[in-house]
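> Give the three-dimensional model of this entry:
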Amino acid sequence: MEKFKELGISDLTIRALTDMGFEEPTPIQEQAIPTLLTGRDLVGQAQTGTGKTAAFGIPLLQNLKNILGGIQGIVLTPTRELAIQVAEELNKLGQFSQIRALPIYGGQDIQRQIRALQRKPHIIVATPGRLMDHMDRRTIRLNDIKMVVLDEADEMLNMGFIEDIEKILSTTPDSRQTLLFSATMPRQIQNLAQKFLKDPVLISTKSKEVTVPLIEQHYYELHDRQKFDVLCRLLDIQSPELAIVFGRTKRRVDELTEALKKRGYSAEGIHGDLTQAKRDAVLRQFREGIVDILVATDVAARGLDVSGVTHVYNFDIPQDPESYVHRVGRTGRAGQTGLATTFVIPRELEQLRSIERITKRKIVRMTVPTVNDAIEGQQRLAIEKLLNQIEEGNLERYRGRAEELLAETDSVSLLSAALKLLTKEPDNTPIKITEEAPLRTRSFGSKRRQPEHRKDTASGKPRYKTGGYKK
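This next block holds a predicted model:
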């Protein structure tokens, strides 16, 4: 922990970092924390997985005074899931300093949030729409704000939150410290920083720190109607421990989830139209390994930090190269290897080349697996299960019956029967997945995307903002 101490971090926070299992700071933490502890504004170009929550969370906790009542810090995030995760990490970091963070987001009962606010948390982690609702109700006042953090600013821009963000910042004291973190820096984000930040320090993580080198990246060129059967074959061959399948739209996610369940896979889906309780339940099942496959849209999965994800499948090529980086970053974490697979229809090959240019990584073309490949993959898995049982031992109670069977049947026939029982034969039941139009090459890479419906109002009704289209 010596490197953390050198950054000027307090003893109470060091205790929390030790308790959380941190060993040494990431590059963005080394650059950001000393600067932020001096009170300077900051613009950080960094993506999910680089440790930026602690990079802004530690100074946020240390610069606030827990003896003061009322909200002193605000973190704005684009999604409910990210708000919950950031609040959880802030509460862990502040467990010994008695500074508490409260997540505020659409989809949760607003009266429940009002009751929680009456307990006077020091930090609010909020989606912009729901924070605006509380400001309108006067249940949250921003008079005493010492620090504001904009997390995933480019994604909030894509979702049409830019006007809300400007109104929120305009309501806070001019003396506040302001932090802006964004994976990309489009013109509107630069204008936002210029308008609301005072002489900010600029830091950026290098691409080698953002893209994880342990991730294998493959693609398959195929037609849309082939995608589902090929996905099932890959699942049978690779047998991922935890996998995320990305679909472009909510309809796609729903259809894929149901189709996978019909084929016998343990899968659940998340997107913006699900209730918060349902989304929380699905994510809990996925984290605990009860569900093996999570099917998700980009927005629903943004900011997810689930350890142990071994495979990512891009059922649809992402809208832009930045989204690709975010998707594949769900795997290969904490020094573990990961595999990212992308399905590409012929008309989308130029989009794939654009991803390769931006990420400076070659994505390897693979041959589409056959049904026989899937069967062989399942047989290999069955053999591994048998050998693992031998290594584990505790077979004494079965030896007598095994010897009786060997006296009546040859060993090859017995093993063949065992393999057949353990092998999951591919299900070729025809399943229709609605085809989607390919991305247009000329629009690829633009930041004008189709955000999910906003439901950050107290009524829960969809709200559309500028900066995106309705689906």
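
> CA atoms for contacts and neighbours, from now on please.
Will do.

> starting at the chain centroid, how far to stretch 60-71?
Remark: stretch 60-71 is offset 29 Å from the chain centroid, using C-alpha atoms, centre = their mean, to the nearest Å.

> Now that stretch: buried residues?
Within stretch 60-71, the residues scored as buried using 16 or more other C-alpha atoms under 10 Å are L60, L61, Q62, N63, L64, N66, G70, I71.

> Other residues contacting stretch 250-265?
Contacts of stretch 250-265 with the rest of the structure, by C-alpha atoms under 8 Å, 6 or more residues apart in numbering, involve 228, 232, 246-247, 266-273, 292-293, 295-297, 427, 429, 431, 433-434.

> Give me the longest helix you can find in this protein.
helix 371-392 (DSSP state H).

> Secondary structure element holding Y220?
Y220 is part of strand 215-221 when elements are defined by DSSP states H and E.

> Check what contacts the helix or strand just after that strand and list those residues.
Following strand 215-221 in sequence order, the next helix or strand is helix 227-238 (DSSP H and E). Identification of contacts with helix 227-238 by C-alpha under 8 Å, 6+ apart yields 256, 260, 315, 343, 368-371, 373-378, 424, 426, 433.

> Next, the angle from the longest helix of the chain to helix 227-238.
Angle of helix 371-392 versus helix 227-238, following axes from the mean of the first three to the mean of the last three C-alpha atoms, to 10 degrees, is 30 degrees.

> Show me what helix 371-392 packs onto, helices and strands only.
Counting contacts by 3 or more C-alpha pairs under 8 Å, 6 or more residues apart in numbering; DSSP states H and E, helix 371-392 is packed against helix 227-238, helix 411-422.

> Out of these, which one sits most buried?
helix 227-238 (a mean of 20; mean count of other C-alpha atoms under 10 Å).

> Give the next helix or strand downstream of that one.
Next along the chain from helix 227-238, counting by DSSP H and E, comes strand 243-246.

> on contacts alone, who are the packing partners of that next one?
Strand 243-246 packs on strand 293-296, strand 311-314, going by 3+ C-alpha pairs under 8 Å, 6+ apart.

> just so I know, which of these lies nearest R137?
strand 293-296 (33.2 Å; C-alpha to C-alpha).

> got the contact list for the closest one?
Contacts of strand 293-296 (C-alpha under 8 Å, 6+ apart): 242-247, 253, 256-257, 265-271, 286.

> distance between it and the chain's centre?
11 Å.

> Next: stretch 257-277.
Per C-alpha atoms, centre = their mean, the displacement of stretch 257-277 from the mean C-alpha position of its chain is 16 Å.

> rewinding a little: widest-spaced pair of the buried residues of stretch 60-71?
Q62 and G70, at 16.1 Å, using C-alpha to C-alpha across these.

> another one to check against the first:
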Amino acid sequence: MPAPEEASTSRPSSPAPQEKPSFKALGLIDPLLEALQQLSFTSPTDIQTAALPHALEGRDIIGVASTGSGKTAAFALPILQKLWDDPRGLFACVIAPTRELAYQITEHFEALGSAMGVRCATVVGGIDEMSQAVALAKKPHVVVATPGRLQYHLENTKGFSLRSLKFLVLDEADRLLDMDFGPILDKILKVIPQERTTYLFSATMTTKVAKLQRASLSNPVRVEVSEKYAPLLLIRLLMRLRVSRRYSTVSTLLQYYLFIPLVQKDVNLMYLANSLASNSIIIFTRTVHDCQRLAIMMRTLGFPAVPLHGQLSQSARLGALGKFKSGGRKVLVATDVASRGLDIPHVDAVINYDIPTHSKDYIHRVGRTARAGRSGKSITFVTQYDVELVQRIESVTGKKLELWPTDKEEIALLRERVDEAGRAATNELKDQAKEGRGRKRRWDVGSGRDDRDRDDDVVEAGMPSKKSKKRK
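Now for the predicted structure:
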């Protein structure tokens, strides 16, 4: 098939800045303009300016933009405008990699379509299937879903299908494919109409996403917006030579590192928490065990932290996120379920307790702060085992991390209390594991395995999880 057209994103050579067009100038209808005004969206972002004209013409879109750039409105607005013209039946399906992101997308659709009476259904794991089947029977205009639960309803819910679908959106497409949802997406693509409009949005463009693009889009136009604008010919040359492009972080983000021995991570974390006591902080861990342990330890030491990971119930996950968003809790301890797509406007700092293995995961984690032009800071713990990983991140981002200053005497004074709180947190987790308090699935406290939502969603789709394959 022909290669996608590229929308030019290079800046003009003239030093005089060009004024951005207004939402009205882009061709949006009055009900949407009213909703945008109520939400205080005064002018379109770069990705919205680049994508909306093509989307309103009915083109398939490949949108590549950094996190926090307004991608959700870039695909929600043209869908709602077309829905205004033809409000019949199930109109659009948005597929997202995580439950929290799915709920956030639903909120955007309902807010932007408030004047139109748009009906949405959120279909994700962790929620009773029957209540979702009832919501689908009410004929929503937009279904927002994670792949596994969507496939479950397609196979098991009588009367539900995507045969009349007009729009398909694949949001955070690189994460969808990283989480092994490829086979499920293939099944879904087989049961939706060929005559449809498809939007594929991603913060990074990988080879897997390129393959998905070829399989699901028809003559798409590609719009790409980043901090650094490269001439179109250079972009094409880099693609032809298969040179990896740097992932960008926003200029308002200050990036630091803390070089410490592995055994001193907890005490240094509490030192940072004290130093940043008035700030809202997200602390990222690699494992569910550390996420839960650190949240308990911080609460013991007087910091009202809440955990967020994939093995909490869905209501607990939404509750933790709600407390943090509202400012009721200043510290959120999370696994990578919180690293993608979530729009939490006021995050002052991100702490990488564990350095991510993949550089693009670092980009998405630190993208939770310094959003929408605000400033922010990230601090990454680097132990003797992480030097190569941080060098790779610096190479990919093209930025050197600066050393965060510390007071060794103050850290030494904290050590005894922190060690005691850490032991108490570990013992509490062991007791919870023995009693199995309200958990559908118990995690092994000593395993230190990575948190993944994908096992739940893959099982829902009728496919064996990685665990069950190993048992066989």
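
> Once they're superposed, tell me the TM-score.
A TM-score of 0.80 describes the superposed chains when it is computed by TM-score structural alignment, normalised by the length of structure 1; 407 aligned residues with a C-alpha RMSD of 2.7 Å.

> where in structure 2 is the aligned partner of the very next helix or strand once past the longest helix of structure 1, by residue range?
Of the helices and strands lying after helix 371-392 of structure 1 in sequence (DSSP H and E), the nearest is helix 396-408. Helix 396-408 of structure 1 corresponds to no residues in structure 2, going by TM-score structural alignment.

> What angle do helix 411-422 and helix 396-408 of structure 1 make with each other?
Using the same axes, to 10 degrees, helix 396-408 of structure 1 lies at 130 degrees relative to helix 411-422.

> Quick check on the contacts of helix 227-238 of structure 1: which are buried?
256, 260, 315, 343, 368, 371, 374-378, 424, 426, 433.

> Can I get these in CSV including distance to G94 of structure 1?
Below are those laid out as CSV (distance: C-alpha to C-alpha, whole Å):
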residue, distance to G94 of structure 1
L256, 40
L260, 41
F315, 39
F343, 43
V368, 50
V371, 53
A374, 49
I375, 51
E376, 51
G377, 47
Q378, 47
K424, 48
P426, 50
I433, 47
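
> Leaving out sequence neighbours, find the closest residue to L189 of structure 2.
Nearest non-adjacent residue to L189 of structure 2, counting by C-alpha to C-alpha, 6 or more residues apart in numbering: S216, 7.3 Å away.

> Kindly state which residue of structure 1 is aligned to the one you found.
In structure 1, S216 of structure 2 lands on F196 (TM-score structural alignment).

> quick revisit: assess the claim that the residue nearest to L189 of structure 2 and T198 are in contact.
Yes - the criterion here is C-alpha atoms under 8 Å, and S216 of structure 2 meets it with T198 at 7.3 Å.

> which of these two has more neighbours?
Between S216 of structure 2 and T198, counting by other C-alpha atoms under 10 Å, T198 is the more crowded of the two (27 against 21).

> Correct me if wrong, but that one is in a strand.
Yes - under DSSP: H, G, I helix; E, B strand; the rest coil, T198 of structure 2 sits within a strand.

> wait, it sits on D60?
Yes - contact between T198 of structure 2 and D60 holds when scored by C-alpha under 8 Å: they sit 5.1 Å apart.

> Quick check: buried residues in stretch 52-70 of structure 2?
For stretch 52-70 of structure 2, using 16+ other C-alpha under 10 Å, the buried residues are 52-56, 59-70.

> Next: stretch 336-344 of structure 1.
T337, G338, L339, A340, T341, T342, F343, V344.

> Take those residues and write them to TSV, including secondary structure and distance to V306 of structure 1.
Supplementary listing: these in TSV, determined by DSSP: H, G, I helix; E, B strand; the rest coil; distance: C-alpha to C-alpha, whole Å:
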residue	secondary structure	distance to V306 of structure 1
T337	coil	14
G338	strand	13
L339	strand	15
A340	strand	15
T341	strand	18
T342	strand	20
F343	strand	23
V344	strand	26
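
> Of the residues you listed, which pair is most distant in space?
Taking C-alpha to C-alpha, no two of those sit farther apart than T337 and V344, at 23.1 Å.

> Can you show me the helices along the stretch 51-200 of structure 2?
71-85, 99-112, 129-137, 147-156, 173-178, 182-190 (DSSP state H, counting those that start in this stretch).

> again with the stretch 301-450 of structure 2
314-326, 359-366, 387-397, 408-435.

> Quickly compare the ones you listed and say which is most buried.
helix 359-366 (a mean of 22).

> Provide the aligned range in structure 1 for that helix.
So helix 359-366 of structure 2 sits over residues 321-328 in structure 1, by TM-score structural alignment.

> tally of neighbours for Q379 of structure 1?
20.

> V43 of structure 1 and V210 of structure 1, how far apart?
The gap separating V43 of structure 1 from V210 of structure 1 is 17 Å, by C-alpha to C-alpha, to the nearest Å.

> Give me the common contacts of T198 and D60 of structure 2.
By C-alpha under 8 Å, 6+ apart, the residues touching both T198 of structure 2 and D60 are L217.

> Apart from its chain neighbours, what residue comes closest to G460 of structure 1?
G107 (6.4 Å).

> residue in structure 2 matching the one you found?
Match for G107 of structure 1 (TM-score structural alignment): G126.

> how much space is there between the counterpart of E152 of structure 1 in structure 2 and G341 of structure 2?
The alignment partner of E152 of structure 1 in structure 2, by TM-score structural alignment, is E172. E172 of structure 2 sits 7 Å away from G341 of structure 2, going by C-alpha to C-alpha.

> Have a look at those two and say which one is more surrounded.
G341 (29 against 24).

> re the thing from before, now do the longest helix of structure 1: distance to the chain's middle.
Averaged over its C-alpha atoms, helix 371-392 of structure 1 has a centre that lies 31 Å from its chain's centre (C-alpha atoms, centre = their mean).

> Check stretch 290-308 of structure 2 too.
23 Å.

> and what of stretch 101-114 of structure 2?
With C-alpha atoms, centre = their mean, you get 15 Å for stretch 101-114 of structure 2.

> got it, and stretch 456-464 of structure 2?
Here stretch 456-464 of structure 2 is found 21 Å from its chain centre; the criterion is C-alpha atoms, centre = their mean.

> ok, now stretch 193-203 of structure 2?
19 Å.

> For that stretch, give me every contacting residue.
Residues outside stretch 193-203 of structure 2 that contact it (C-alpha under 8 Å, 6+ apart): 58-67, 71, 75, 162-174, 213, 216-217.
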